[in-house]
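Engineer: this one's structure only:
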């Protein structure tokens, strides 16, 4: 699953940019999901006095509202972006206004100052209202998605990669970089997604059918523990795949 974020100040063209990108990706037969970050402390779908609100106030820890045309699952906490993305299995997921995730980014802006305030090594393109007056900024393409959405989606197909983990550098770093440094190098063509050691893992863990990412140290502990037990069992064959299921 390939994930990228569109970030920028209010009214800079974020939502319009995302709308146009979604339409073009869908026209190319990709499945697309999206996540909208809402920067408003009082935001809540669950309004005071509603039935779902009464469920929550009574102590329900997870509330689901099912209507004729949509289903809303209401968590009583702010989930991390990695937790949210576990609900998606699309070709592309677009994040609007999300700045705390290790993914490539497009900046939308009114002016150069707004670009510089958000510019980092994970930015691969610029769009929004400033694209009416600029074609390039510090080596990055500035693309108007109203007039030239095909160009920015071509760039997305070229640049955006399957989502990397976002472990702290002291938890992993076995590729020689932090997760964010590796992402920046992939965007610059100086590394490959396959350079992440998790892509070469010999251990796969799933809980409830969902993959659980593990740093190499944890993988080795689990690998050695399982192998140490299984080696003592009749039927063990060296080099054969071992599957353990706990129900």
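Structural biologist: Arrived safely. Fair warning: this is a prediction, and the values are worked out from it, not measured in the lab. Residues are numbered from 1 along each chain as shown.

Engineer: going forward, measure contacts between C-alpha atoms and count neighbours the same way
Structural biologist: OK.

Engineer: now do the contacts for residue 119.
Structural biologist: residue 107 (C-alpha atoms under 8 Å, 6 or more residues apart in numbering).

Engineer: measure it to residue 107 for me?
Structural biologist: According to C-alpha to C-alpha, to the nearest Å, residue 119 and residue 107 sit 8 Å apart.

Engineer: is residue 13 in contact with residue 106, as I believe?
Structural biologist: No: if you go by C-alpha atoms under 8 Å, residue 13 and residue 106 don't touch, sitting 11.2 Å apart.

Engineer: can you check which residues contact both of these two?
Structural biologist: In contact with both residue 13 and residue 106: residue 127, using C-alpha under 8 Å, 6+ apart.

Engineer: and the next helix or strand past the longest strand anywhere in the chain?
Structural biologist: Secondary structure assigned by DSSP state E gives strand 2-8 as the longest strand of the chain. The helix or strand immediately downstream of strand 2-8 is helix 14-27, counting by DSSP states H and E.

Engineer: counting by contacts, list what the helix or strand following that following helix packs against.
Structural biologist: Using DSSP H and E, the helix or strand that follows helix 14-27 in sequence is strand 32-36. Based on contacts counted as 3 or more C-alpha pairs under 8 Å, 6 or more residues apart in numbering; DSSP states H and E, the elements that strand 32-36 packs against are helix 14-27, strand 92-96.

Engineer: for comparison:
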């Protein structure tokens, strides 16, 4: 999964850029997800007095609204972005809207003028949209295909903050910056590539390739000996009650 952040001030057109990228990537055959950051205090998708609001107000930690058209999962508090992105790993691209201060992800800045571009741009920025700045990778709002080409080429797989050094860089930050600059391949994070995922108490644990192969072969062998275990994705949760 590769991620890109689309940042800009209110009414800059960043939602239109996200919308255009989603449509373009879907047309190209990719599976896409989005995450919208809402800075408004006390914002809630649920309406006070509704049935689901009453469930939450009564103390339910998670409320799921299920209809024939959609499913909504409601929960109190802000969910950790790292956990949220890890839950979307089956997608090809995730586009984040807002998140002006986040790092370790390629960024598209949507700005109305050069001053805004300078305020919002950082070392992770791969392109600008809608401002009067001259230079490479500066686009108009309707240049959707060209913006998508840039994101497809320069966005980086989600690495979080493992800082394991498996890629040869001292930190995930250095790896992402090198990828954005075109020096490293955008999918060179060996610790996260492949079919095996290890998390302990919510923290992603990097794995060497031979460890991944060992775990994958062992688990697959055990599961294949059981009845009714056909499928492509195996999930196992182990709780250590001795600690």
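Structural biologist: The structure has been received and is ready for your questions. Bear in mind the structure is a predicted one, so any value in this text is a computation, not a measurement.

Engineer: follow-up on the earlier one: between strand 92-96 and the longest strand of the first structure, find me the angle.
Structural biologist: 20 degrees (axes from the mean of the first three to the mean of the last three C-alpha atoms, to 10 degrees).

Engineer: from the middle of its chain, how far away would strand 2-8 of the first structure be?
Structural biologist: 8 Å (C-alpha atoms, centre = their mean, to the nearest Å).

Engineer: what's the answer for stretch 11-24 of the second structure, then?
Structural biologist: Distance, centroid of stretch 11-24 of the second structure to centroid of chain: 16 Å (C-alpha atoms, centre = their mean).

Engineer: next one: stretch 98-111 of the first structure
Structural biologist: That offset, for stretch 98-111 of the first structure, works out to 12 Å (C-alpha atoms, centre = their mean).

Engineer: and that stretch, what's buried?
Structural biologist: For stretch 98-111 of the first structure, burial by neighbour count (16 or more other C-alpha atoms under 10 Å) applies to 98, 101-110.

Engineer: got it, and stretch 161-174 of the first structure?
Structural biologist: 161, 163-167, 172-174.

Engineer: show the end-to-end separation of it, please.
Structural biologist: Start-to-end span of stretch 161-174 of the first structure (C-alpha to C-alpha) is 20 Å.

Engineer: touching it from outside, list them.
Structural biologist: 1-3, 101-103, 177-180, 183, 193, 196-197, 213, 215-217.

Engineer: can you tell me the SS state at residue 42 of the first structure?
Structural biologist: Of the three states, residue 42 of the first structure takes coil according to DSSP: H, G, I helix; E, B strand; the rest coil.

Engineer: same deal with the one 10 residues further on?
Structural biologist: The three-state label for residue 52 of the first structure, taken from three-state DSSP, comes out as helix.

Engineer: check contacts around the residue positioned nearest the centre of the first structure.
Structural biologist: Centroid-nearest residue in the first structure, with C-alpha atoms, centre = their mean: residue 3, separated by 4.4 Å. Contact partners of residue 3 of the first structure, counting by C-alpha under 8 Å, 6+ apart, are 92-95, 103-104, 160-163.

Engineer: packing partners of the helix or strand where residue 217 of the second structure lies?
Structural biologist: Assigned by DSSP H and E, residue 217 of the second structure falls within helix 209-224. Packed against helix 209-224 of the second structure by the contact rule (3+ C-alpha pairs under 8 Å, 6+ apart) you find no helix or strand.
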